[in-house]
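Student: The sequence isn't on hand, but the structure is:
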């Protein structure tokens, strides 16, 4: 094609684009639900990458302008595939959106990307009915599950547990059918006894194989229990697929989806479907100034930090109960002037916890930086912490197997949310019984994120010279080498699990010279075929032997010395839920024979109980 012909073609397309852009409907000009612009790789505005990106966006807009029912297209440019300046891109319109609307949607996305992700090589933006993506890394025919975002309806369903099961069952049943369809798009209406009709929609990018499409949709569906938690409507959107359910008909295509639908403009999103939009985590407190309390409000709420209002204290400072003017009960964590949690850790906890929302995480209401004070304001959790019940002979009896079973599952789901389902990968680094709070129904809530670390979606581990945490719960690779990862938290969960099963602390455990820790004791009983001897005697009448032994097995898998052998929390959650999943044989747990020098170097003073004050170690450990 001559340069003149290219010019004419470009001019015609430009006129077409302008005409379409001016006539776009509100669907194509609405604000995006979520965007991701990776700042890990950027390009110069005058670079070859920018030129190749322009070509890719041009080709995508050209393809979208063709008179065809084209809901998906990809394009690439750059000369030599795989080079640093190569660009890959695609768009996906919802299956019930007609080609005219889809064209306008793609144009709106391109304009948004150019204005808001102007120098980032990797970008993805989601709207209600479409998505645009480009990157310098090839993703064609590859299932991608990160980054993602989710939304939910503000209202809870009745009979939440049953509703969650029915939704998950319904979505899983027709996901594989959708994966085998030509469009990889399907809607479904299910009449479920006791509920209104559930309307569901699933879709994959058309470059995926049927198997990968099925896996992607299953990945999205698996996030429902922890993210949407029994809401009357919700969606999860991944780069390669998306799913949504509502109790109203939100799409414009009739079943069966294999029939050619009447393509009309879809209705605007329901106003009762608010967005929970993940944003790249900011590091400054100024991003959450709306959460700041003034000192006078906190002093009034706590009766000026009265001793009668004190809930407890530890190395970090004191915790007080309080009541706000609107009668909301709160817990105020008042950091001591000598607290090891400095300004950086304080800001870390504020920013981190404010962005985390899960039923098994304690909810941060705000903070106070006033009058030389550093305070965190949390929801009030009335039943104190797990160790308050678990390690007190007078209170252990209140934790029968039903309650412990619920606590174990809740802790596991909370950690899974931090590792896989929150906005970024979060490693807690200080999971212990005193950091598990119990609400009025004895449901667990993970607390104290001052030592937590946030990772990018592709980062799996970190290293530090400053070891923070609590003796007895720290994984060996972290205590010895400063290496931490999601498997470090898995280790801590395993310790917690064995403590809950036995009613004994791991730290300071003394039974015989052959069992210097609870982990070693459990390991010895396992090898000797005496696993039931680990059971807290108070559980004998409420816990089935087979279930107990399975939970011990899972606990030992979590505390294996080699981090690589430990399961992920997603696997742990599945193991806890299903008795049909076979379990591998555990290897020796860490610290079972005293791998870390002498125990007395790390033990607290005899009169300082970790369960009473929540002390944390912040020191260098020998290598």
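Tutor: On my side now, so go ahead. All values derive from a computational prediction rather than experimental measurement.
Student: from here on, contacts and neighbour counts on C-alpha atoms
Tutor: Noted.
Student: Show me where the stretch 151-300 of the chain has its helices.
Tutor: 160-180, 210-222, 224-227, 295-301 (DSSP state H, counting those that start in this stretch).
Student: Tell me which other helices or strands the shortest one touches.
Tutor: If contacts are counted by 3 or more Cα pairs under 8 Å, 6 or more residues apart in numbering; DSSP states H and E, helix 224-227 sits against helix 160-180.
Student: Can you pull out the residues in contact with the helix it packs on?
Tutor: Outside of helix 160-180, the residues within contact range by Cα atoms under 8 Å, 6 or more residues apart in numbering are 157, 184-186, 188, 190, 192, 195, 198, 200, 202-204, 209-211, 213-214, 217-218, 221-222, 224-225, 229-231, 245.
Student: Kindly list the longest strand within the protein.
Tutor: Using DSSP state E, we find that the single longest strand of the chain is strand 34-42.
Student: now that strand, how far from the chain's geometric center?
Tutor: Put simply, strand 34-42 sits 19 Å off its chain's centre (Cα atoms, centre = their mean, to the nearest Å).
Student: How about stretch 343-350?
Tutor: Going by Cα atoms, centre = their mean, where stretch 343-350 is centred and where its chain is centred differ by 20 Å.
Student: Residue 378 should be in a helix, yeah?
Tutor: No - the assignment for residue 378, made by DSSP: H, G, I helix; E, B strand; the rest coil, is strand rather than a helix.
Student: So it versus residue 330, what's the distance?
Tutor: Taking Cα to Cα, to the nearest Å as the measure, residue 378 falls 6 Å from residue 330.
Student: picking up where we left off before, buried among the contacts of helix 160-180? Make that a PyMOL selection.
Tutor: Below is the selection syntax for PyMOL that covers the buried ones among the contacts of helix 160-180, with 16 or more other Cα atoms under 10 Å defining burial:
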select buried, resi 157+184+185+186+188+198+200+202+203+204+209+210+213+214+217+218+221+222+224+225+229+230+231+245
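Student: got another, please set it beside the one above:
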């Protein structure tokens, strides 16, 4: 792989984006980078790359300008990040991304990693996991050949002030957009303005976005006169400033539906044409062909009619439970039972990953090579059609890197099946609570998991189209992918909230002992702060390597929360830390996580922070944290004693605390 280099280039051309506004085509990238490592022609990696580029170029669902697709599996898996500038209209963005996907294999033929930037958009492909990680492979800087007017006073100071403000605004964006643009007056410039733009790929945390932009700002040669326009580009972020306006007036270009960039099957140029058939002189061929076509057409119609009739009978029992809009939205998610059986080798025991109270989970492989996790509900399961329906409707609307993705479902007779993306590693509890396995989970891995969980819950609470409360956040419902990135699973207890709704009363208390907030356990009050409480318990478990329900001392009658609180107030918080971490621990980060965990488990929901503020606390070590109050369930080991008051009248999704494997239980959901 190429070593990181930095180039400062002054260009004599003012336009940085060579695009024809009539045809919407451009001839080259403004910048591109190709790795030294290559793949073989006609290899699996090339096939996966072509499928991925087709997927990017033909996507019409994404409207916010950020594309993150992965195709294939290790070692031939291809990852991608594609990003449009924040002020680019949707159609122009899609056109730019499509052109970039076409051009990238041309400028970087057979290169395993490649990056292209064209002013309006960028694209990056790699064989390694790149989501949520700052890429710093080959930064560039380029501008025009005209220096700033010498009459301008304090240009450098004005520039840094503007860009720093934009840097903070962009980094504070959500999981769909981290972008900011603005302008300011230049002193002594005769009314001249300075325009600036900053953007990060939205998969980055606030901290990583800030750091990425800061590196670009630090590379500005502030010792001397600067060009009046400069672009600084890197795979994870870019910035631009100019004394001329350049953002907010991007044309909205027309978009047509093109054929795939890379056809799945090569064209066969040796096929006979009708003229060639006639030249054979065998006149009986044409009637035979006509008869066979006619018979095939009749059989096709008959078979199709039979299949439609059978499907109608099968769907009649459940389609009536969905509205017309819901039926339309779910069409693309339906799998046939035959496809599921083929993917799982007819639900073979060799493919079984695990079994829970509501059914078995199998690993499967679809026809296109995608690995899946198949949840097959037991036919005598207590869960009914309504719960199954709500599970699908909720998860079908969720798309986030730190949430397990619902790929589809199957309803065939009595079969009720959910299909999820396959997550390579088991759940967090399988690792974090095992005395041997947690030895390999160093602090960097645990801290990354904490950040991933926080981003996922923030998306549910604040950034998704719906306000969703998970209600069962625990170590067993956090799955880990091949890179040990966190994916929140099991939305069986999820609740939908109205935008202006802050809390509601649950008809039943359902969850997992130890993770349930006191207001939910005792008054049935459900709010986003219920998840915040569970997150705080989970953070303390990750730090200590101990379960909330097993961290008890018979002599002192303490639980995990009271033990953490006592050591925090006595100035000995390191007593809480898993001994496996102590040799290589980052004390600043871990002490901050203990502090954040205690803020989350405070008794009064009002005192607990929101997930957006937690995300900010985790990404910035400079912010001063509030002093936490005494946690809930503190005195005299009140956790088990208080829970026993309602345990007989409630349902728990898991009291054993055992590990789970890609398991998503289906429980009562009551959307509002």
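Tutor: That came in fine, so what should we check first? Source: prediction; values computed, not measured.
Student: quick one on the thing from earlier: list the helices and strands the helix or strand following the longest strand of structure 1 packs on?
Tutor: Toward the C-terminus, strand 34-42 of structure 1 is succeeded by helix 48-65 as the next helix or strand (DSSP states H and E). With contacts defined as 3+ Cα pairs under 8 Å, 6+ apart, the secondary structure elements packing on helix 48-65 of structure 1 are strand 72-77, strand 87-93, helix 99-116.
Student: Adding mean neighbour count and distance to residue 556 of structure 1 as columns, could you present the ones you listed in TSV?
Tutor: Output for the helices and strands packed on helix 48-65 of structure 1, formatted as TSV (neighbours: other Cα atoms under 10 Å; distance: least, Cα to Cα, whole Å):
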stretch	mean neighbour count	distance to residue 556 of structure 1
strand 72-77	21	47
strand 87-93	26	45
helix 99-116	22	48
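Student: For residue 529 of structure 1, grab the count of nearby residues.
Tutor: Taking other Cα atoms under 10 Å as the neighbour definition, residue 529 of structure 1 ends up with a count of 10.
Student: Who are the contact partners of it?
Tutor: Taking Cα under 8 Å, 6+ apart as the contact definition, residue 529 of structure 1 lies against nothing.
Student: The aligned residue in structure 2 for it: what secondary structure?
Tutor: With TM-score structural alignment as the matching criterion, the partner of residue 529 of structure 1 in structure 2 is residue 571. Local secondary structure at residue 571 of structure 2 is given as coil here, using three-state DSSP.
Student: now do residue 353 of structure 1
Tutor: Of the three states, residue 353 of structure 1 takes helix according to three-state DSSP.
Student: Just want to know which of residue 378 and residue 330 of structure 1 has more residues nearby.
Tutor: The residue with the greater number of neighbours, taking residue 378 of structure 1 and residue 330 and applying other Cα under 10 Å, is residue 330; the counts read 23 against 20.
Student: thinking residue 397 of structure 1 is in contact with residue 540, fair?
Tutor: No - the pair formed by residue 397 of structure 1 and residue 540 falls short of the contact definition of Cα atoms under 8 Å, at 11.5 Å.
Student: Distance check, residue 552 of structure 2 against residue 544 of structure 2.
Tutor: 13 Å.
Student: So for the two, which residue has more residues nearby?
Tutor: Between residue 552 of structure 2 and residue 544, counted using other Cα under 10 Å, the more crowded position is residue 544 (24 against 17).
Student: Run a quick neighbour tally on residue 217 of structure 2.
Tutor: Counted by other Cα under 10 Å, the residues lying close to residue 217 of structure 2 total 18.
Student: whoops, I mixed them up, residue 289 of structure 1
Tutor: Residue neighbour count, defined by other Cα under 10 Å, stands at 11 for residue 289 of structure 1.
Student: How about the one 5 residues further on?
Tutor: Taking other Cα under 10 Å as the neighbour definition, residue 294 of structure 1 ends up with a count of 12.
Student: who touches the aligned partner of it in structure 2 in this structure?
Tutor: The alignment partner of residue 294 of structure 1 in structure 2, by TM-score structural alignment, is residue 336. Neighbouring residues of residue 336 of structure 2 by Cα under 8 Å, 6+ apart: 410, 411, 412.
Student: excluding its backbone neighbours, what's nearest the aligned partner of the last one in structure 1?
Tutor: Using TM-score structural alignment as the criterion, residue 412 of structure 2 maps onto residue 370 of structure 1. Residue nearest to residue 370 of structure 1 in three dimensions, not counting chain neighbours: residue 295, with 5.7 Å by Cα to Cα, 6 or more residues apart in numbering.
Student: Check the spacing between the one you found and residue 374 of structure 1 real quick.
Tutor: Following Cα to Cα, the distance that separates residue 295 of structure 1 from residue 374 of structure 1 is 10 Å.
Student: go on, residue 533 of structure 1?
Tutor: Computed as Cα to Cα, the residue 533 of structure 1 to residue 374 of structure 1 distance reads 46 Å.
Student: Pick out whichever of the two has more residues nearby.
Tutor: When residue 533 of structure 1 and residue 374 are compared on other Cα under 10 Å, the one with more neighbours turns out to be residue 374, at 20 against 12.
Student: any idea whether that one is helix, strand or coil?
Tutor: When states are read from three-state DSSP, the local structure at residue 374 of structure 1 comes out as strand.
Student: picking up where we left off before, distance to residue 235 of structure 1 for the helices and strands packed on helix 48-65 of structure 1 - can I get that in a markdown table?
Tutor: Written out in a markdown table, the entries for those read as follows (distance: least, Cα to Cα, whole Å):
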| stretch | distance to residue 235 of structure 1 |
| --- | --- |
| strand 72-77 | 20 |
| strand 87-93 | 16 |
| helix 99-116 | 20 |
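Student: Tell me which of the ones you listed sits nearest to residue 559 of structure 1.
Tutor: Each of those was checked against residue 559 of structure 1 via Cα to Cα, and the shortest separation belongs to strand 87-93, namely 42.3 Å.
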